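Undergrad: Next come a sequence and a model predicted from it.
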Amino acid sequence: MRKFNTILFICLFIILNGNIALAQQQRQQIPKKNIEKFSLSAFTRTANSRDSLEVLIYMRIPNFTLQFVKIDTNFIARYEAVIALQTKKGKQIGREVWQDSIIVNDYNITNSAVRNKTLMISFAIPSGKYKVVASLMDLDTKNSGENTIKLNLSDYNKNHYLHVPILLDKAKGDWGFGKDLIPVVQNNTFNIDDGLTFYLSGKVLPDKYTFNTQFLNKTGKILFEKTITDTSKTGIFEHIVNLPKEHIEGIGIKVKTELVQGAYSVEKTKDIVIRKLGISHLISNFDEALQQMRYILNSKERAEIKKVQSKKREELFKKLWKRRDPTPDTVVNELMNEYYKRVAYANIHFDSFIDGWQTDRGMIYIIFGPPDDIEHTVLSQIQNTTEIWYYYRIQESFTFIDRDGFGNYQLVTPFLGYRR
């Protein structure tokens, strides 16, 4: 087992350094160009009228998506960005165009994924179905990319409506939620020094209503709860609810909001991930993340997981990965990031009756990474589908058979390097 773990570590580390061929799956799914990797987010709220809602759209352009040109002592990237709101059928409701540049004086900052330019626009719209279309063009290279978001707001024509909670973070400027407050994209945040701040809004009948907010951990335990009883004269409401820092535990929190007025009630939820330095952003539950490590754990480490108390699982998780950190002097654990990228890929592409990472194909993918080639064979007479994965770099191949036609591929020969 120790020899196998050593071989596995070497395989993973080689892959991290890019010394692998492109896999068949990667060829089938064309990777995004950098210019396409800007983020696009849309948030809705009721702020001014019961008859319409406001959609706030944010476009974040990381530095690495653009080509910087050195001019004198600075590096400059010029771009054109467009955000448009359309009906479901494509009729344009509004459009904004920006032509601007990003100027930095350090070459390393030009490749930053953290440094970004944020653009924002808002529209007042009635209920209906919409789509947000955003495009970005590098004015020097002429490369361009486009992203789209679909919005289904058909239910807004009812008497009551509750929007999904919006997590706010600090950022200098006016972003539509008060001074220096901006919505958090991708529902994850590093900043918990002042707790977590949520914006909540919706519409009711002009009368008394009750609004309840619960914050739960991954096991369903209520960490904090707040109930607001108020009367709305205009039929709309806005509230700010804070989750104090001392009530935050773990890295995954569920926010559950419930609006009650008379016999009517509606509930909305949102999952939040608390990002921590040195922990892969793909991890939202330490219990699950520990279970997903089983392909690289020895028997002693598996026994540790079974015995560890719930409160100490984060500590154990960090300890196990510290042993496997190829660059222990840095904050980022490249091996951890690569491993959980594979887990995430397996869950998307190989899920069957169980999570993708638990399947035979998921196991092989997580251990060895993407294959260099895949051969498909369909035996129509017995309705079996066979996949053969070739790993030329380690002179190995694995054969999977789907015997029932439901995508439940199983290894023909059990893989001896790991025993379930």
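TA: Received, thanks. Numbering: from 1, shown residues only.

Undergrad: going forward, measure contacts between C-alpha atoms and count neighbours the same way
TA: Will do.

Undergrad: what about Asn105, how many neighbours?
TA: Burial of Asn105 is recorded as 14 neighbouring residues (other Cα atoms under 10 Å).

Undergrad: Quick check: closest non-adjacent residue to it.
TA: Spatial nearest neighbour of Asn105, chain neighbours left out: Asn74 (4.5 Å); criterion: Cα to Cα, 6 or more residues apart in numbering.

Undergrad: Can you give me the separation between the one you found and Gly250?
TA: 42 Å (Cα to Cα, to the nearest Å).

Undergrad: what about the two, which has more around it?
TA: Summary of the neighbour comparison: Asn74 and Gly250, criterion other Cα under 10 Å, with Gly250 having more neighbours (16 against 13).

Undergrad: Would you agree that one is in contact with Lys221?
TA: No. Applying Cα atoms under 8 Å as the test, Gly250 and Lys221 come out as separate, 11.7 Å apart.

Undergrad: What residues sit buried inside the host helix or strand of Ala344?
TA: In this structure, Ala344 sits in helix 334-349 according to DSSP states H and E. Taking 16 or more other Cα atoms under 10 Å as the neighbour-count basis, helix 334-349 is seen to contain the buried residues 334-347.

Undergrad: Which two among these are spaced furthest apart?
TA: Every pair in the buried residues of helix 334-349 was compared (Cα to Cα); the two farthest apart turn out to be Glu334 and Asn347, at 20.2 Å.

Undergrad: here comes the other one, which I'd like you to weigh against the first:
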Amino acid sequence: MKSNRWFFLINLMVVFGAISVLGQPNNKDAEIGLPKFTFIGITSPLPDRENIQVDLQISLSYNEVQFLRTDGAYQGEYEVGITFKDKDDTKIAGRIVKRVLKTENYDKTRDENVIDIITEPFNLPAKDLKVIIRVTDLDTRKTSYQDDSRDYSDYYSKSSVLGDVGIIKTESSTADSAGTHTVFWGNQLPEPLDTLHFQAYLLGEIGPYEVQYRLLKDETPVYYFSTKIESALPVDSLLQLKMATTNMSFGNYALELSVRDGSGTTVASRAKFRVHWQGVSGNVQNMTTAIQQLRYIASDKQLNKMLKAKSDKQRKLFMDFWHAKDPTPATTENELMDEYYRRVRFADEHFSGVREGWQTDMGAIYILFGPPDEIERRPFEIDSKPYEVWYYFEINQQFVFIDFTGFGEYRLSEPFNFQRNWEYHP
């Protein structure tokens, strides 16, 4: 860990929105039943300008671990293997960490919101690196892997270096109570925060240093602030910042931090994240749009009531709608909601054109019934317009789509009543 470093603390409490501004990893865990986990890596510069510090944070939900009842409690064990390699596939660092989880509450063992977090620091050469992370359940022996790569060869090419921006979740005590470590949010926040705390390491040779940061929502700047480190001396500093975010809402954000040193060199770092309300499908990007996308399974009365409601009430109505359809209401996951919006995303990715994919006839049928069992395509008929036939054998349905205009937007050949009691068709 870093020691004897100058910590430059900037506490900036500014009301979010008060200033008007003008103008991670490959997941090989595809098999059902393997322990799913997430990880982030926060990179920081070191004074020797030859090495870097990478703080790996690995998160695993309790419900991904097999628990056994032992001596009146429930115990689960898993192991994490971390390997760093260079571009020649030579191992340059590694570590194995074993975790033992204990609880007397059975419900906790099945709760995806109870998270175990491992934080491991590594000092590594600044070169082309690849990290491979293995997680093994020590009872079932099931194993999953993730990896990521990043080239640090030019990391110290400028007079100043700015490490990765980390959005701080908590300061947590270590297992042996010997100190604390910082726990960072990944790219998902479960709800809007009243205050956004973040930090990054700055290594600079020539001052003074102008520090600027801004918050963007859907790539539109919504907040901007700047300050200055007056020292003309070299710095090896932890910049810690915070902003009040009382107006933060559901959506996609980016936090950008930049520093301009005394030589005119500018370095920058960016962290992207999404405010994702707990209990809402991860495929939902915008609450208003998500409500509009319910038009195939909700009545006009339900839609109008949700769309006209204010933010908190709107979310409650949305959640109540899906709770009534939840096939497993005793769990935190709503499989029906997840599947519905997964299909919406697929429709947008594959059927968009003049209209968004979910608004097209093909998108609507896909959302309601899922992928067809068979597709008959007739794109080059001499005596008729191009058409497709989708067959759903299990429900004895077929749908004919015709490209009436010749521009690739296929419409249903016959009207279909979308207002129906939708059920999940896997």
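TA: Yes, it's here. Model, not experiment: these values are computed from the prediction.

Undergrad: sec struct for the residue nearest the centre of the first structure, please.
TA: Centre of the first structure computed as the mean C-alpha position; nearest residue by Cα atoms, centre = their mean is Gln186, 5.3 Å away. At Gln186 of the first structure the chain is in helix, as set by DSSP: H, G, I helix; E, B strand; the rest coil.

Undergrad: Can you tell me how far it is from Ile274 of the first structure?
TA: Taking Cα to Cα as the criterion, Gln186 of the first structure is separated from Ile274 of the first structure by 11 Å.

Undergrad: Give me the neighbour count for Gly235 of the first structure.
TA: Close neighbours of Gly235 of the first structure, defined as other Cα under 10 Å, add up to 18.

Undergrad: Let me see the contact set for it.
TA: By Cα atoms under 8 Å, 6 or more residues apart in numbering, the residues touching Gly235 of the first structure are 50, 203-207.

Undergrad: okay, the residues you listed in CSV with distance to Glu36 of the first structure and secondary structure next?
TA: Formatted as CSV, the contacts of Gly235 of the first structure follow (distance: Cα to Cα, whole Å; DSSP: H, G, I helix; E, B strand; the rest coil):
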residue, distance to Glu36 of the first structure, secondary structure
Arg50, 36, coil
Lys203, 36, strand
Val204, 40, coil
Leu205, 43, coil
Pro206, 45, coil
Asp207, 47, coil
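
Undergrad: Which one (most neighbours) among those residues?
TA: Ranking these using other Cα under 10 Å puts Lys203 first, with 26 neighbours.

Undergrad: Verify the stated contact: it with Thr46.
TA: Yes. Between Lys203 of the first structure and Thr46 there is a contact at 6.8 Å, judged by Cα under 8 Å.

Undergrad: what sits in contact with each of those two?
TA: Taking Cα under 8 Å, 6+ apart as the contact rule, the neighbours common to Lys203 of the first structure and Thr46 are 236-237.

Undergrad: how about the strands of the stretch 51-200 of the first structure, start to end?
TA: Taking DSSP state E, counting those that start in this stretch as the test, the strands found in the stretch 51-200 of the first structure are 53-62, 69-71, 74-87, 92-104, 116-125, 128-138, 144-153, 161-162, 166-174, 179-183, 188-189, 196-203.

Undergrad: swap in the stretch 301-420 of the first structure?
TA: Using DSSP E, counting those that start in this stretch, the strands of the stretch 301-420 of the first structure run over residues 373-379, 384-391, 396-402, 409-411.

Undergrad: Give me the contacts around the second one.
TA: Read that as strand 384-391 of the first structure. The contact list for strand 384-391 of the first structure, computed with Cα under 8 Å, 6+ apart, reads 371-379, 396-405.

Undergrad: and those, which are buried?
TA: Applying 16+ other Cα under 10 Å to these, the neighbour count classes 371-374, 398-402 as buried.

Undergrad: residues contacting the closest residue to Tyr62 of the second structure other than its chain neighbours?
TA: Nearest residue to Tyr62 of the second structure in three dimensions, chain neighbours excluded: Thr109, at 5.4 Å (Cα to Cα, 6+ apart). For Thr109 of the second structure, the contacting residues are 62-63, 65, 67, 74, 103, taking Cα under 8 Å, 6+ apart as the criterion.

Undergrad: same check, this time on Lys36 of the second structure
TA: Lys36 of the second structure makes contact with 29, 60-61, 64, 144 under the criterion Cα under 8 Å, 6+ apart.

Undergrad: Doesn't it belong to a strand?
TA: No. Counting by three-state DSSP, Lys36 of the second structure is not found in a strand; it is coil.

Undergrad: State the distance from it to Gly370 of the second structure.
TA: Here the criterion is Cα to Cα. By it, Lys36 of the second structure lies 25 Å from Gly370 of the second structure.

Undergrad: Over to Gln293 of the second structure?
TA: 15 Å.

Undergrad: ok, back up a step: what lines up with the residue nearest to Tyr62 of the second structure in the first structure?
TA: Taking TM-score structural alignment, Thr109 of the second structure has Thr110 as its aligned residue in the first structure.

Undergrad: And its match, how far from Phe75 of the first structure?
TA: Spatial separation of Thr110 of the first structure from Phe75 of the first structure under the definition Cα to Cα is 8 Å.

Undergrad: Now for the two: what residues contact both?
TA: Between them, Thr110 of the first structure and Phe75 share these contacting residues under Cα under 8 Å, 6+ apart: 68, 104.

Undergrad: Test my guess that Glu210 of the second structure contacts Thr227.
TA: Yes. Under the contact definition of Cα under 8 Å, Glu210 of the second structure touches Thr227, with a separation of 6.1 Å.

Undergrad: Tell me which of those two has more neighbours.
TA: For Glu210 of the second structure versus Thr227, neighbours defined as other Cα under 10 Å are more numerous around Glu210 (17 against 13).
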